[in-house]
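Participant: After the sequence you'll find the predicted model.
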Amino acid sequence: MKPHQTFEAILSLRADLALALRAAAAQGLSEGVCNHFSVAVPGQEDWFLLNPRGLHWSEVQAADIVMCNAQGEQLAGRHEVEPTAMFIHAAVHRIARKSVVLHTHMPYATALTLTAARALDTTLSQTAMRFHGRLAVDPHYNGLALDMTEGERIAHAMHGADVVFLGNHGVIVCGERVDYAYDDLYYLERACQAQVLAASTGGPLMPVDAALAARVAEQTHGERLQSELFFASLRRTIGSEPS
């Protein structure tokens, strides 16, 4: 990729990442000024864009996004980077080779990380079935990720999965593009919400056959227009930048 193309790609990705952060805040997926979204820079294998420390996601603009490398160094940006963000995201980009990495403590998904199963049952709701065969579980909570070693441990625990449930912690959702990953993040929380609500009734749950769940996952993952349309609707309703 030529330098001017890299620059244009960075501008576009910063805008998309900022939009995803504001959308997550609007849809109840954020937690204070914690958690982090990142996206790899095309043509620069070890660079990625990341939200800064200390800003509520609802106020993040494209110009606030910072740039880091896989060694955990900040390359550009007017704000500082939160240490756990650097260590987790640098490791996942470098080891798991994921383009987009979204880490949240969104409530219903996090609630399931506190259970013995640690994760979503992908044979329950139709929304959950889209994740069948795409989940990994890291059941070993080791405290805050304040060094590269913990980030590397999490990255290896993913085993190439798009979604990892971190025991007693939260979730990481990865994807090829910001719009695809955000769509998965949103619907993952909806699936977890449905499971938590169903379990709260105290009645028996009714899963479907694993083969059917796998077929639904293939149908959903094989057609991404809906993801693109969803993100486009967020651009219209939330706006490209806050006023």
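Facilitator: Right, received. Where do you want to start?
Participant: contacts and neighbour counts: CA atoms only from here.
Facilitator: Will do.
Participant: ok, so what distance separates the most centrally placed residue in the chain from residue 66?
Facilitator: Using C-alpha atoms, centre = their mean, the residue of the chain that lies closest to the mean C-alpha position is residue 102, 2.2 Å off. Computed as C-alpha to C-alpha, to the nearest Å, the residue 102 to residue 66 distance reads 15 Å.
Participant: could you pull out the strands for this protein?
Facilitator: Under the criterion DSSP state E, the chain contains strands at 36-40, 47-50, 66-69, 74-76, 100-104, 135-138, 163-166, 170-175.
Participant: Residue 3 is nearest to which of those?
Facilitator: With distances scored as C-alpha to C-alpha, the stretch of these nearest to residue 3 is strand 47-50 (14.1 Å).
Participant: Put this next to the previous one:
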Amino acid sequence: MNAVTALDRPVRDLVSPEEWETRVNLAACYRLTALYGMTDLTATHISARVPGVEGQFLINPHGMFFDEITASSLVKVDYDGNILLPSPYPVNKAGYVIHSAIHAARPDVDCVLHTHTRAGMAVSAMECGLLPISQHSMRFYNRLGYHDYEGLAQDEDEKKRLVRDLGTHRALILRNHGLLSAGRTVAEAFSLIHYLEKCCQSQIDALSGGQKLTIPPGQVCEHTARQYEAFGILGTRDWPGHLRRLDKLDPSYKE
């Protein structure tokens, strides 16, 4: 988990074209998370499975802000916490625990994104959890896990409970902690957290109004969730636009 000596060759020369593409998309996801105001200094993390290799994933160097992350700076680590390419930065222990657990248990998940946003933390502390009070929140109806708070996620034993509570879902609320998405692609993980964050913000706004809330019948919420699922992998249509936006602002994420 600790930093190791620096490389003497460019990372792009040391990895497969498929891994490099994943690195570029993951670095873009970090930049977008910063752009949309969902960061917590260096405290949270996003990971992506290394394509074509068992038991390896990419994660942020612990000490860089999200708007500084580049494709080359991402740290490659295995499920035992070993850093596989030299990096001047260590890996966040909680990030390793959370992400290694999900990648190992869910081969359908290629990207895991965890946030500590103001709205996400607020809803994570609500006994009611996420309420189906908006079209966006109905996307997550019966498709959202909850994991009780156990302290900083540094205990290896917590992995099995994280995996259990996520189940087959693509989103998880970590009670008294924050939000998590588990995407089939980097684009899907980002889109899921983007919409889950909006749901939390709108729930806080609605509750602050002091009026009785209207909640549609369960069958309507389920119908809406299935309609969303029929669209396929979330974020596919949006991702090229996100990359165009980043290219206009600062294309250094691709370095």
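Facilitator: Here it is on my side, so go on. All values derive from a computational prediction rather than experimental measurement.
Participant: ok, back up a step: will you turn the strands of structure 1 into TSV that also has distance to residue 24 of structure 1?
Facilitator: As requested, the strands of structure 1 are exported to TSV (distance: least, C-alpha to C-alpha, whole Å):
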stretch	distance to residue 24 of structure 1
strand 36-40	10
strand 47-50	15
strand 66-69	18
strand 74-76	24
strand 100-104	9
strand 135-138	21
strand 163-166	17
strand 170-175	13
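Participant: nearest to residue 117 of structure 1, of those strands?
Facilitator: Proximity of these to residue 117 of structure 1 was assessed by C-alpha to C-alpha; the nearest stretch is strand 135-138, lying at 9.1 Å.
Participant: next one: the closest one to chain centre, how far?
Facilitator: 14 Å (C-alpha atoms, centre = their mean, to the nearest Å).
Participant: hmm, who's touching it?
Facilitator: Contacts of strand 135-138 of structure 1 from elsewhere in the structure, counted by C-alpha atoms under 8 Å, 6 or more residues apart in numbering, are 118-119, 154, 157-159, 161-167.
Participant: The residue nearest to the centre of structure 1 contacts residue 176, correct?
Facilitator: No: look at residue 102 of structure 1 against residue 176 with C-alpha atoms under 8 Å: they stay out of range, at 11.6 Å.
Participant: leaving aside the residues next to it on the chain, what's closest to residue 207 of structure 2?
Facilitator: The shortest distance from residue 207 of structure 2 to any non-neighbouring residue, by C-alpha to C-alpha, 6 or more residues apart in numbering, is to residue 213 (7.8 Å).
Participant: so what corresponds to residue 67 of structure 1 in structure 2?
Facilitator: Matched across to structure 2, residue 67 of structure 1 falls on residue 76, judged by TM-score structural alignment.
Participant: Its match and residue 91 of structure 2, how far apart?
Facilitator: Distance from residue 76 of structure 2 to residue 91 of structure 2, by C-alpha to C-alpha: 9 Å.
Participant: Could you pull out the helices in the stretch 1-150 of structure 2 for me?
Facilitator: 17-35, 93-105, 118-124, 135-138 (DSSP state H, counting those that start in this stretch).
Participant: how far apart are the longest one and its match in structure 1?
Facilitator: Spelled out, that is helix 17-35 of structure 2. With both structures laid over each other, helix 17-35 of structure 2 and its partner residues in structure 1 are 0.6 Å apart on average (mean C-alpha distance after the TM-score superposition for structure 1).
Participant: Give the aligned range of that helix in structure 1.
Facilitator: Using TM-score structural alignment, the residues of structure 1 aligned to helix 17-35 of structure 2 are 8-26.
Participant: Report the buried residues of the matching stretch.
Facilitator: Of the residues in stretch 8-26 of structure 1, 9-10, 13-25 count as buried by neighbour count, 16 or more other C-alpha atoms under 10 Å.
Participant: Give the buried residues for stretch 90-110 of structure 2.
Facilitator: Those would be 90-104, 106, 109-110, for stretch 90-110 of structure 2 by 16+ other C-alpha under 10 Å.
Participant: Now do it: everything it contacts.
Facilitator: Contacts made with stretch 90-110 of structure 2 from outside it, assessed by C-alpha under 8 Å, 6+ apart, are listed as 1-4, 43-45, 47-49, 55, 57, 59-63, 75, 78-79, 81, 112, 152-156, 159-160, 162-163, 182-186.
Participant: at 7 Å instead, please
Facilitator: For stretch 90-110 of structure 2, the surrounding residues in contact (C-alpha atoms under 7 Å, 6 or more residues apart in numbering) are 1-3, 45, 47-49, 55, 61-62, 79, 81, 112, 152-154, 156, 159, 163, 182-186.
Participant: how far away is the residue of structure 1 positioned farthest from its centre from residue 190 of structure 1?
Facilitator: Seen from the C-alpha centroid of structure 1, the residue lying at the greatest distance (C-alpha atoms, centre = their mean) is residue 203, 31.3 Å away. Between residue 203 of structure 1 and residue 190 of structure 1 the distance is 20 Å, computed by C-alpha to C-alpha.
Participant: What of residue 145 of structure 1?
Facilitator: Between residue 145 of structure 1 and residue 190 of structure 1 the distance is 27 Å, computed by C-alpha to C-alpha.
Participant: residues in contact with the closest residue to residue 13 of structure 1 other than its chain neighbours?
Facilitator: By the measure of C-alpha to C-alpha, 6+ apart, the closest residue to residue 13 of structure 1 outside its immediate chain neighbours is residue 39, 7.4 Å from it. Remark: with contacts taken as C-alpha under 7 Å, 6+ apart, residue 39 of structure 1 is in contact with 48, 49, 50, 99, 100, 101.
Participant: Give me the aligned partner of residue 39 of structure 1 over in structure 2.
Facilitator: Matched across to structure 2, residue 39 of structure 1 falls on residue 48, judged by TM-score structural alignment.
Participant: ok, now residue 165 of structure 1?
Facilitator: Alignment of residue 165 of structure 1 against structure 2 is given by TM-score structural alignment, with residue 173 as its counterpart.
Participant: Please apply the same query to residue 213 of structure 1.
Facilitator: Residue 213 of structure 1 maps onto residue 221 of structure 2 when the alignment is built from TM-score structural alignment.
Participant: do you know how far the aligned residue in structure 2 for residue 233 of structure 1 is from residue 148 of structure 2?
Facilitator: Here residue 233 of structure 1 is matched to residue 241 in structure 2, going by TM-score structural alignment. Taking C-alpha to C-alpha as the criterion, residue 241 of structure 2 is separated from residue 148 of structure 2 by 36 Å.
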